[in-house]
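> have a look at this prediction, sequence included:
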Amino acid sequence: MPGARASASGDDAAGVHAARLTIGAVLAALRDDFPDVTISKIRYLESEDLVHPQRTPSGYRKFSRADVDRLRYVLTAQRDHYLPLRVIKEHLDALDRGLPLPGTGPAPPPPAREPDRSVQEPDGEPAEAVVPPLTPDEFARAAGLDRDQLADCVQFGLLVPDAEGRHPAGDLPIAQAAAGLARHGFEPRHLRAFRTGAEREAGLVEQLVAPVLRSRSEDARARATEKLAELAALSAQLHRALLEARLRDLLRP
C-alpha cells in the first residue's frame, strides 16, 4: 500500500535482500508518468517527511519499492487532484495508522514494475528491467511521427539510431516533442538549434563531473551520477525560464 511507511525495521522484516534503489533509479522509474519530477523534488518531498528512504553508511539514499509507491501517490495527488502537501501528508498519516482517508483521496498508484532479477547492479541489487530498442515503425508510432518525419529527425541529428536502425525507448521524449512541434509547423530542420544548445550544455556539465566519472570508486561514481541528474534538471529549468522570459518580451507592447 502506498501509505505504508517504509521503515528500516519493516523492510528488514520483509527481507534483508529486498531491492533498494538509488535516487537516480527512482527518478528514472517515475519519469514516464511524471516528466517534470527532478531529484531536487524528491529530496524536497523527503524533507517534508512524505517519504523515508534509508541511508547508507556513506549517506546515500536507498529507496524501497514502497518508497517509490509513496512518491507516486504524492505526485498523483498533486497533479490530478491539486492537493497541497499538507493535505497529502494528512492522507498518508491516516494510511500509516490504518485509518480511512479523510475524504476522497487520489486513487492508489499502479504497482512499480518488477526489476529484472537476472541483471545485478555493482552492489548486488537487481537492476531495473531494460526496455529493448524499438524498430523504426514501433518508435514512430509511439512518438506520433510518420516515417518521413522520423527520417528527418535522424538526418538533422535529433535522434541517433543504433547500428541496426533501432531507437532506444529513452529517446521517445525527444521524438514526442518533435512530433508536437511539427503540429505547429516546426520541421526537424528547424530544431537543430535545440540540439546544438543541448550539446553545449552537456559539454559544460561534463567538465564538472568527468573527473569523478573516471574514478574506480563506486561511491564516487554514485555521487557523480546523482550530480549529473541534478545538473540536467537545473539546466532544463534554466532553459525553460530563459525561453519563457524571452517569449514574455514578445508580448509586451
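Yes, it's here. Here the structure is a predicted model, which means the values were calculated and not measured.
> use CA for all of it now, contacts and neighbours both
Will do.
> could I get the buried residue list for the helix or strand harbouring L92?
For L92, the host element (DSSP states H and E) is helix 85-96. By 16 or more other C-alpha atoms under 10 Å, the buried positions in helix 85-96 come out as L85, I88, K89, H91, L92, D93, A94, L95, D96.
> relative to E201, which of those is nearest.
Closest approach to E201 among these (C-alpha to C-alpha): L85, at 33.1 Å.
> if I pick that closest one, what's in contact with it?
Applying C-alpha atoms under 8 Å, 6 or more residues apart in numbering to L85 gives the contacts V74, Q78.
> any idea how far P126 is from the residue lying closest to R61 once chain neighbours are set aside?
Excluding the flanking residues, the one nearest R61 by C-alpha to C-alpha, 6 or more residues apart in numbering is R55, at 4.7 Å. According to C-alpha to C-alpha, to the nearest Å, R55 stands 18 Å off from P126.
> which one's more surrounded, the two?
Neighbour totals were compared for R55 and P126, and P126 leads with 20 against 12 (other C-alpha atoms under 10 Å).
> ok, back up a step: following the chain past the helix holding L92, name the next helix or strand.
Following helix 85-96 toward the C-terminus (DSSP H and E): strand 116-120.
> all helices of the chain, in order?
Here the chain has its helices, by DSSP state H, at 8-14, 23-31, 39-47, 65-81, 85-96, 136-143, 147-155, 172-182, 192-213, 218-251.
> any chance of the ones you listed in TSV, plus distance to S118?
As requested, the helices of the chain are exported to TSV (distance: least, C-alpha to C-alpha, whole Å):
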stretch	distance to S118
helix 8-14	21
helix 23-31	17
helix 39-47	27
helix 65-81	18
helix 85-96	33
helix 136-143	26
helix 147-155	33
helix 172-182	25
helix 192-213	26
helix 218-251	21
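> also this one, for the comparison:
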Amino acid sequence: MTEMMRTLKLNKLVTAAALCAALSFWAAGVSLGCPSLQLDIDGGTYSSSGDGQTKDTIVAPSDTFTLYAFLIPNWANSPGDTYYISAAVVPKTGPDRNDLGYFVFDDERVDVTDEMTYGIPPLEIATMQLRDAGDLPRHGIYYTYFWEVGFNFDKDWKIQKYDTQERAIKGAPIPTTGEGMYYVTFLVDVSGLAPGYIIHFDLYNTKIKCNGDVEDVDVTWFAPFSHDAESRVRVPEPSSLLLLGLGLAVLGLAARKKGSAAFRKPQ
C-alpha cells in the first residue's frame, strides 16, 4: 500500500512538472521548433553577455537597419490578425519626460519621449497602462517609455522557416526564399537618438475584452524575449566628442586664469 501511494505521488509530481513546462512554453509563445512570433535584424548579432546591450537579444549592426517580423501560424495566430511592434527606450526612463532625440520607423519620425507612452505594452487607456495583468512581461525593460505600431502580414510574403536566435548566434544570413513563415520588414533609423540609449523591439498579438465599462487590451501571444531585437547603443559622433573636448579645454583654461588672478600680488 505504501509503495502504491509513493508511485501515485510520483506520477502526480511528474504530471505537474510537465504541465508547468507546457504552460511556460505557451506563455512565451513557443511552439515545438521555432516560436510562432519572432523578430530579427538584417546583419544582427546575438548579445549573450550584455556588454552595454540588453542580454539575450538580437542587436543591430548599425544605426540604420532592417527589422524583420515573422509569423508561423498556429491555433492562436493567423495571417489575418493585426499584430503590434513596440519600441521601448532602454535604459528605463520616466515617468518624467526627457528629450532623448528621435528615431524613424518606416518614414515615421518618433520623438523620444514626447510621442511615446510610459508603462508596459500593449497601448491602452491611461488607467490600465501601469496595472494590467494582461501586459507584456517586464523582462527588465519596463516600466519605460514606448511607442506602438500595428500591422498585418501579407499572405504572399513568405520565407523559409528558421529560428532567429540560432541565426543570430551563428552569424548566418537571413533566408531570402522558401515557405513556412510570413514576414514583414521595417526600415529603422536611430541615428537621431540620444547617446547611451537603445530602442528595444517587442512583437505581440492582442485581444480586447470588456472590464466593466472599460475595454481592456491584453497580450495573447508574444515573441520570446530571446527572439526580440534592438538597436545598438548610441555613441556620440566624433564631431560631438571634439566639441565636448574643446569645451572642457576652454573651461579648464578659464579656471586656471581665474586661479592665477586670485593669487596675483596687488600693484
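Nice, I can see it. None of the values given here were measured: they were computed from a predicted structure.
> TM value for the aligned chains?
Laid over one another, the chains give 0.22 as their TM-score (TM-score structural alignment, normalised by the length of structure 1), with 96 aligned residues with a C-alpha RMSD of 6.3 Å.
> out of the buried residues of helix 85-96 of structure 1, who's nearest L251 of structure 1?
Using C-alpha to C-alpha, the buried residues of helix 85-96 of structure 1 come closest to L251 of structure 1 at L85, 33.9 Å.
> where's that closest one relative to R200 of structure 1, distance?
In terms of C-alpha to C-alpha, L85 of structure 1 sits 37 Å off from R200 of structure 1.
> repeat that for Q155 of structure 1.
20 Å.
> quick one, what contacts V149 of structure 2?
Y84, I85, S86.
> let's go with 6 Å and repeat that
Y84, I85 (C-alpha atoms under 6 Å, 6 or more residues apart in numbering).
> distance of it relative to W221 of structure 2?
In terms of C-alpha to C-alpha, V149 of structure 2 sits 16 Å off from W221 of structure 2.
> try I199 of structure 2
21 Å.
> which ones are touching the closest residue to Q120 of structure 1 other than its chain neighbours?
Spatially, and ignoring its direct neighbours in sequence, Q120 of structure 1 is nearest to P126 (4.5 Å; C-alpha to C-alpha, 6+ apart). Contact analysis of P126 of structure 1 by C-alpha under 6 Å, 6+ apart lists R117, V119, Q120.
> buried set for the stretch of helix or strand T185 of structure 2 belongs to?
Using DSSP H and E, the element containing T185 of structure 2 is strand 180-189. Buried positions in strand 180-189 of structure 2, judged by neighbour count with 16+ other C-alpha under 10 Å: M181, Y182, Y183, V184, T185, V188, D189.
> want to throw the residues you listed into TSV with distance to A249 of structure 2?
Listed next are those as TSV, based on distance: C-alpha to C-alpha, whole Å:
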residue	distance to A249 of structure 2
M181	56
Y182	55
Y183	51
V184	49
T185	46
V188	36
D189	33
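> need the max-distance pair from those.
Maximum distance among the buried residues of strand 180-189 of structure 2 (C-alpha to C-alpha): 25.4 Å, for M181 and D189.
> for the lengthiest strand in structure 2, name the packing helices and strands.
Longest strand in structure 2 by number of residues (criterion: DSSP state E): strand 198-211. Packing partners of strand 198-211 of structure 2 (3 or more C-alpha pairs under 6 Å, 6 or more residues apart in numbering; DSSP states H and E): strand 83-90, strand 214-222, strand 229-230.
> figure out which of those strands is closest to K258 of structure 2.
If you check each of those against K258 of structure 2 by C-alpha to C-alpha, strand 83-90 wins as the nearest, at 41.0 Å.
> could you check the angle strand 198-211 makes with the closest one?
130 degrees (axes from the mean of the first three to the mean of the last three C-alpha atoms, to 10 degrees).
> helices or strands up against strand 83-90 of structure 2?
Identification of packing neighbours for strand 83-90 of structure 2 by 3+ C-alpha pairs under 6 Å, 6+ apart yields strand 144-151, strand 198-211.
> buried set for the longest one?
So the one you mean is strand 198-211 of structure 2. Result for strand 198-211 of structure 2 [16+ other C-alpha under 10 Å]: buried residues I198, I199, H200, F201, D202, L203, Y204, N205, T206.
> just name the closest of these to A249 of structure 2, please.
I198 (29.8 Å).
> does the closest one really touch A87, like I thought?
No. Assessed by C-alpha atoms under 6 Å, I198 of structure 2 is found out of contact with A87, at 9.5 Å.
> after whichever strand or helix holds A22 of structure 2 comes which helix or strand?
In this assignment (DSSP H and E), A22 of structure 2 forms part of helix 2-27. Note on helix 2-27 of structure 2: by DSSP H and E, the next helix or strand toward the C-terminus is strand 37-41.
> list the contacts for V104 of structure 2?
Per C-alpha under 6 Å, 6+ apart, neighbours of V104 of structure 2: V188, D189.
> you'd agree Y145 of structure 2 is up against T117?
Yes. Using C-alpha under 6 Å, Y145 of structure 2 and T117 qualify as a contacting pair, with a distance of 5.2 Å.
> more neighbours: those two, which one.
The residue with more neighbours, out of Y145 of structure 2 and T117 and counting by other C-alpha under 10 Å, is Y145; that gives 29 against 22.
> what's the closest of the contacts of P126 of structure 1 to P136 of structure 1?
Nearest member of the contacts of P126 of structure 1 to P136 of structure 1, counting by C-alpha to C-alpha, is V119, at 26.7 Å.
> count the neighbours of the closest one for me.
By other C-alpha under 10 Å, the residues close to V119 of structure 1 number 14.
> for it, what are its contacts?
Counting by C-alpha under 6 Å, 6+ apart, V119 of structure 1 touches P126, A127.
> how far away is it from A14 of structure 1?
Counting by C-alpha to C-alpha, the gap from V119 of structure 1 to A14 of structure 1 is 22 Å.
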